[in-house]
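sequence first, then the predicted structure:
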Amino acid sequence: MNRESLNPERATPMTCAQLLIRLLRDAYGVETVFGIPGVHTIELYRELAGGEASGLRHVTPRHEQGAGFMADGYARATGKPGVCFIITGPGMTNIATAMAQALADSVPMLVISSVNRRDTLGRGQGRLHELPSQQQLLAGVSRFSHTLLDPDGLPEALARAFAVFEGARPGPVHIEIPIDLFDAPVTPPRRVARPALAKATPDPGALAEAAAWLEDASRPLVLLGGGCVDAPEAARSLVESLDAPAVTTINAKGLLGRDHPLDLGANASLPAVRELAHDADVVLAIGTELGETDYDVVFDDGFVLGGRLIRIDVDAQQLARNQAADLALVADAGSALEALAARLAGPRRARGGAERARAVREALGLERDPAFAPYAPLFETLREALPEAILVGDSCATTYAANHLVAQPAPRRFFNASTGYGTLGYGLPAALGASLARPDLPVVALVGDGGVMFTLPELACAVEERLPVVILLWHNQGYEEIRRFMDDAGVTRLGVDIQAPDFPAVAGGFGCPAARVADPGELAEALAARPADGPLLIEVDAAAWAEAVAHA
């Protein structure tokens, strides 16, 4: 891919749809798009179907929400934006939930949609798929939403989108194209400027001050967020130079590698880690919004820092939210990690970091905790069978446990919808997106019997695309987490004990093999027999599993 320019073979006019496809493929290196065609996007699909677009893979989900979640999983697994082609009106309201999840977790996603003809916009004439203002609706779940009114403005609109993905806090970008523009003629520019954006680096004076604070610290602590995932070597070098325990967010799992002695995982909400955070004399928080679902999942405002706080984030506004910083630096997290690691390299001052981290892990005792113990054999079995797997979670019991229990060998191998927006239905389609992005790695979807019903038809897409995803379905007879909250609040259960289908029979109807398991041995056997060229659904009977583990 040429970052600097696009040099068409000819300067003769092409349609706006042709230019869009060519720019995405040749100027921005897009290989896969997720979308469902409709009457408003016929001319766009004319270009996707052949000719100039022959190198662009189109994946058809069964719902636009699934398209958004697939694009999200694709982006998280690779760091490249997931791209969706979506129909006017209901297609956009369907994908809005997926865009909101991506916005909350800073996931790059490009949503290209149709919209009604330019001469009808905002007139309320009852046109097919008409919204009062589709652009205003989507602006609330995107970094920006743009209506293309002139086909010659397409290169600039795409350049703005990719500037957000590559140089700012990423998230979804929406570009809507009126249906009368898809086949409108446009002369392709001989040169398409695509700036090679240099990452924002920290102010040298502030960086020196931060390094001095950290060098002088006796009990430093490092908080690593999802903004750091592309700098694992620098993250390891920094925490090792500081001899400092590190807490990762869920989206930063694997940043230090598996079983690093300084890694405390995503356990900031648990008492032993909170005590460590309160006792630290200097805390470095980098690439993390210090948000509730990473640091206060018990919702008691109990994550309190007792020492000086250094915050580094690419988004200046974020530095003013959640926790007040004593020193705040606006910079790309990866660039800042590399700069700090370089400053702090050299002879290491022993601060007892590994010993402090070991004491915290022993105090946590996660595998002995009744809340997590039933799940430990499940993740041990997965790790033995598929040690390199990407784990993609819905909001479900196994995902909540994995957030605390699972360690991964590298970043971008663990993500889910339990943070930020916290939607249901994410796990299955996002796992399909991850599998499309990383066919070299096994992918496991952690889903529950309640949440999977939101997007279960995406099994058809998994079969159609022959994606070897393991769908590990934890069947606990409804919405277990909400049942527990109702019970704790003294609220009579309502709407949580829901009817479930025969999941293996449903999977079979889609052409997906399935197995039912009740203990770790049966799970190991099912994983060993998984197909190489298609999905496998494994239903775990939660009650039988708990009984088997308790008596093992």
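Now that the structure is in, tell me what you want to look at. Residues are numbered from 1 along each chain as shown.

going forward, measure contacts between C-alpha atoms and count neighbours the same way
Noted.

hey, where'd the helices end up in the stretch 401-550 of the chain?
Ranges of helices in the stretch 401-550 of the chain, per DSSP state H, counting those that start in this stretch, are 427-437, 458-464, 480-489, 503-510, 520-528, 542-550.

if you could redo that for the stretch 151-300 of the chain, that was the one I meant.
Using DSSP H, counting those that start in this stretch, helices in the stretch 151-300 of the chain cover 154-167, 204-216, 232-242, 271-279, 292-295.

in a markdown table: these, plus mean neighbour count.
What follows is those, written out as a markdown table (neighbours: other C-alpha atoms under 10 Å):
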| stretch | mean neighbour count |
| --- | --- |
| helix 154-167 | 18 |
| helix 204-216 | 16 |
| helix 232-242 | 22 |
| helix 271-279 | 19 |
| helix 292-295 | 20 |
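
now the ones you listed as a markdown table including distance to I286?
As requested, the helices of the stretch 151-300 of the chain are exported to a markdown table (distance: least, C-alpha to C-alpha, whole Å):
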| stretch | distance to I286 |
| --- | --- |
| helix 154-167 | 16 |
| helix 204-216 | 12 |
| helix 232-242 | 10 |
| helix 271-279 | 15 |
| helix 292-295 | 14 |
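
among the helices of the stretch 401-550 of the chain, show me which one is buried the most.
helix 427-437 (a mean of 30; mean count of other C-alpha atoms under 10 Å).

what comes into contact with it?
The contact list for helix 427-437 (C-alpha atoms under 8 Å, 6 or more residues apart in numbering) reads 66-67, 69-78, 390-395, 416-417, 441-447, 452, 455-456, 458-459, 462, 467-469, 471.

in strands only, show me those.
390-393, 416, 443-447, 469, 471 (DSSP state E).

widest-spaced pair of the residues you listed?
N416 and V469 (15.4 Å; C-alpha to C-alpha).

residue closest to the middle of the protein?
R76 (4.6 Å; C-alpha atoms, centre = their mean).

for the closest residue to it other than its chain neighbours, which residues are in contact?
Counting by C-alpha to C-alpha, 6 or more residues apart in numbering, R76 lies nearest to R412, which is 6.1 Å off, once chain neighbours are set aside. Taking C-alpha under 8 Å, 6+ apart, we find R412 in contact with 76-78, 229, 251-254, 390.

those residues, buried ones only, as a ChimeraX selection?
For the buried members of the contacts of R412, the matching ChimeraX selection, counting by 16 or more other C-alpha atoms under 10 Å, is:
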select :76,77,229,251,252,253,254,390
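
is it possible to export the helices of the stretch 401-550 of the chain to TSV including distance to E215?
Listed next are the helices of the stretch 401-550 of the chain as TSV, based on distance: least, C-alpha to C-alpha, whole Å:
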stretch	distance to E215
helix 427-437	40
helix 458-464	51
helix 480-489	43
helix 503-510	56
helix 520-528	47
helix 542-550	47
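
strands of the stretch 1-150 of the chain, start to end?
Ranges of strands in the stretch 1-150 of the chain, per DSSP state E, counting those that start in this stretch, are 14-15, 32-35, 57-59, 82-86, 109-115, 144-147.

comparison target below:
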Amino acid sequence: MAITLGEYLIKLLERFDVEHVFGIPGVHTAELYRGLTNSPIRHVTPRHEQGASFAADGYARMSGKPGVCLLITGPGLTNAMTGIGQAYADSIPMLILSGVNATRELGHGRGRLHELPNQNALMSQITAFSHTLTHADDILPVLERAFAVFEGGRPRPVHIEIPLDLMGADASHLALPEQRSTPMRAPCIHPDQGSTFAEMCQAAQRPIILAGGGARGAAEELTRLAEALNAPVVTTTNARGLLGDEHPLALNASPSLYAVRALVEQADLTIAVGTELGQTDYDVYGSGPFQAGGKLVRIDIDPQQLKRNARAELEILSDARAALADVVARVPETGKANPLAEQVPGVRAAAAQGLSPLYARVARCLGTVWNTIPDAVFVGDSTQPVYAGNDLLPIPATGRWFNSATGFGTLGYALPAAIGAKAAAAERPVIAVAGDGGFQFTLTEMAMAAEADLPVSVIVWDNACYLEISNYMKEINVPPVAVDLVSPDFAAIATAYGWNVARVRSEQELIEAIALTQNSGTSTLILGMEFLDEDTGNQDG
């Protein structure tokens, strides 16, 4: 029986345990959709390809599996690049499958539909690699290379483009593997380095741990090391929740805050696990270069990252879980005295006192939601309520708080990424948090949630302004220009998409509005959050 390469590729994706794909069909991807007709893979359709890449990102963060996009040549791909860029910056696995013009047309510039001069070169800047398929027989090896990146290296997006003449070509001669190849194992710590690392840990009197997104899969091992060393743990946004929200060693505060930076500088050993030590995590407020206290040990799966931002006395190329498990086995389990651990409550208090009244109220309100709806997941945009959470919000577990306010720092992320997260975890309440400006970037994805029956709650912080930018302009003596917004009737739009609408005036009403989504199975738009700011006269957005 004849089978096209497009159909064969979909069957391969099934072998690789792909369950959801996000995209908008077009004439340059129709052959892929032929393969989806009888496939168990679920297709979710956004209203813009940027929504597809954001949703795939949210799905990947929630499921731990790569988010998959099917994109047309040219504009479909360029529309999705913002979301792909965010995933690249945050080390999120994403598989982008796109069309490209027929093999004989590549590079000629003849004005073919959706033609770009060099689509592959464009995508290579925001992916681990971009590959142009030139032979049907190469599709399995290239797909295996992509999953090798997702499983055995720094998990970033991979792009595979398939010329139109190949996508519909006969692939009957290609056999489907009975099962996929053995998953790739990430690099592990060398025994000699393990011994050195353990010696440094045991010699330290004031150790501290910095954990980034690369440590997300090592919560148990990191906790055990922290307890053995009695070492405080500072987490970036992408690692928040690693120790839970009640562990006495968990600072649950941004390493950009002055009180946290001051604590780190007192350390005689700083252990940095899976973190770039980058500006958007460690110097958001322009306080100057981040200084790690004492000797620095870095653990990272990316050899290049070990050489960026800070020089370390010991550089360990390893999966975080493997490296931490190795050192935990070598270090006595009984925690020793560490004066930094004694300072954790005081540092938390000092960090809280440094927050603006609005930020403090927002963090308290979101914390109340978690206390009442303990399995909730928050997905945030670049907006001040999210910045407040990034600064000082105790997160109960990993994967429960993620947003686009670090790294690439895009707008429009929250709603589609929340829908992707809901596709991965249907049983959890998923709550998007966005300002009125960022929400309008991808507002039409309300249709995606309704059509795919993926109900989410969306909190919109509406002040008719890009207020963060306005405030920054004032700080540098630039008269605010082009920051005031005309907001539409959000409630009317939500109703038109079949959503519930809730206007809240208190934390209790907020909780009830979120519960409405779960009880009714219908998405809910939540407005009226200015109650958090009513006594300052300064709304946020």
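Okay, I see it. All of these numbers come straight from a predicted model, not from anything done at the bench.

what TM-score do the two superposed chains give?
TM-score of the superposed chains, computed with TM-score structural alignment, normalised by the length of the second structure, equals 0.96; 534 aligned residues with a C-alpha RMSD of 1.7 Å.

just to revisit the earlier point, closest to L154 of the first structure among the ones in strands among the contacts of helix 427-437 of the first structure?
Closest to L154 of the first structure, out of all of those and judged by C-alpha to C-alpha, is N416, at 33.2 Å.

map that closest one across to the second structure for me.
Counting by TM-score structural alignment, N416 of the first structure corresponds to N403 in the second structure.

what's the burial count for its match?
If you count neighbours by other C-alpha atoms under 10 Å, N403 of the second structure ends up with 30.

list the contacts for it?
Applying C-alpha under 8 Å, 6+ apart, the residues near N403 of the second structure are 379-382, 386, 413-414.

so what corresponds to S287 of the second structure in the first structure?
Mapped onto the first structure by TM-score structural alignment, S287 of the second structure lines up with D300.

next: R308 of the second structure.
Using TM-score structural alignment, R308 of the second structure lines up with R321 in the first structure.

check H131 of the second structure too.
H131 of the second structure maps onto H146 in the first structure, by TM-score structural alignment.

nearest spatial neighbour of that match, skipping sequence neighbours?
I175 (4.9 Å).

with the second structure overlaid, how far apart is the helix or strand where E362 of the first structure lies on average?
Secondary-structure assignment from DSSP states H and E places E362 of the first structure in helix 353-364. For helix 353-364 of the first structure, the mean deviation from the second structure after alignment is 2.0 Å (mean C-alpha distance after the TM-score superposition for the first structure).

how far does that helix sit from the chain's center?
Helix 353-364 of the first structure has its C-alpha centroid displaced from the chain centroid by 29 Å (C-alpha atoms, centre = their mean, to the nearest Å).

which residues sit against stretch 25-44 of the second structure?
4, 6-11, 14, 18-23, 70-73, 98-100, 164, 167-168, 448, 452.

sorry, back to before: out of the helices of the stretch 151-300 of the first structure, which gets nearest to L224 of the first structure?
Of all the helices of the stretch 151-300 of the first structure, helix 232-242 comes closest under C-alpha to C-alpha, at 8.2 Å.

tell me what the closest one is packed against?
Applying 3 or more C-alpha pairs under 8 Å, 6 or more residues apart in numbering; DSSP states H and E, we find helix 232-242 of the first structure packed against helix 333-344.

next, the buried residues of the helix it packs on.
So for helix 333-344 of the first structure, counting by 16+ other C-alpha under 10 Å, buried means 333-341, 343-344.

tell me the residues of the second structure aligned with that helix.
With TM-score structural alignment as the criterion, helix 333-344 of the first structure aligns to 320-331.

ok, back up a step: gap between the residue lying closest to the match of N416 of the first structure once chain neighbours are set aside and G437 of the second structure?
Counting by C-alpha to C-alpha, 6+ apart, N403 of the second structure lies nearest to G380, which is 4.2 Å off, once chain neighbours are set aside. To G437 of the second structure, G380 of the second structure is 13 Å away according to C-alpha to C-alpha, to the nearest Å.

E384 of the first structure matches what in the second structure?
So, by TM-score structural alignment, E384 of the first structure is matched to N371.

mean shift of the helix or strand where its match lies relative to the first structure?
Assigned by DSSP H and E, N371 of the second structure belongs to helix 357-372. Its aligned residues in the first structure lie a mean 2.6 Å from helix 357-372 of the second structure after superposition (mean C-alpha distance after the TM-score superposition for the first structure).

give the buried residues for that helix.
So for helix 357-372 of the second structure, counting by 16+ other C-alpha under 10 Å, buried means 358-370.

what lies in contact with that helix?
The contact list for helix 357-372 of the second structure (C-alpha under 8 Å, 6+ apart) reads 352, 376, 384-385, 388-389, 392-394, 507, 510-511, 532-533, 536.

which of those sits closest to A312 of the second structure?
L392 (27.9 Å).

was I right to think the closest one contacts S256?
No - counting by C-alpha atoms under 8 Å, L392 of the second structure does not reach S256; the two are 10.7 Å apart.

re earlier: the residue nearest to H146 of the first structure and M109 of the first structure: what is the separation?
11 Å.

how about V115 of the first structure?
19 Å.

now do A212 of the first structure
From A212 of the first structure to M109 of the first structure the distance is 38 Å (C-alpha to C-alpha).

and what of L537 of the first structure?
L537 of the first structure is 28 Å from M109 of the first structure, by C-alpha to C-alpha.

with L340 of the first structure instead?
30 Å.

can you check A417 of the first structure too?
Taking C-alpha to C-alpha, one finds A417 of the first structure at 16 Å from M109 of the first structure.

for those two, indicate the residue with more neighbours.
Ranked by neighbour count (other C-alpha under 10 Å), A417 of the first structure and M109 place M109 first, with 32 against 25.

the more buried one matches what in the second structure?
Counting by TM-score structural alignment, the partner of M109 of the first structure is M94.

pretty sure that match contacts S63?
No - judged on C-alpha under 8 Å, M94 of the second structure makes no contact with S63 at a distance of 11.9 Å.
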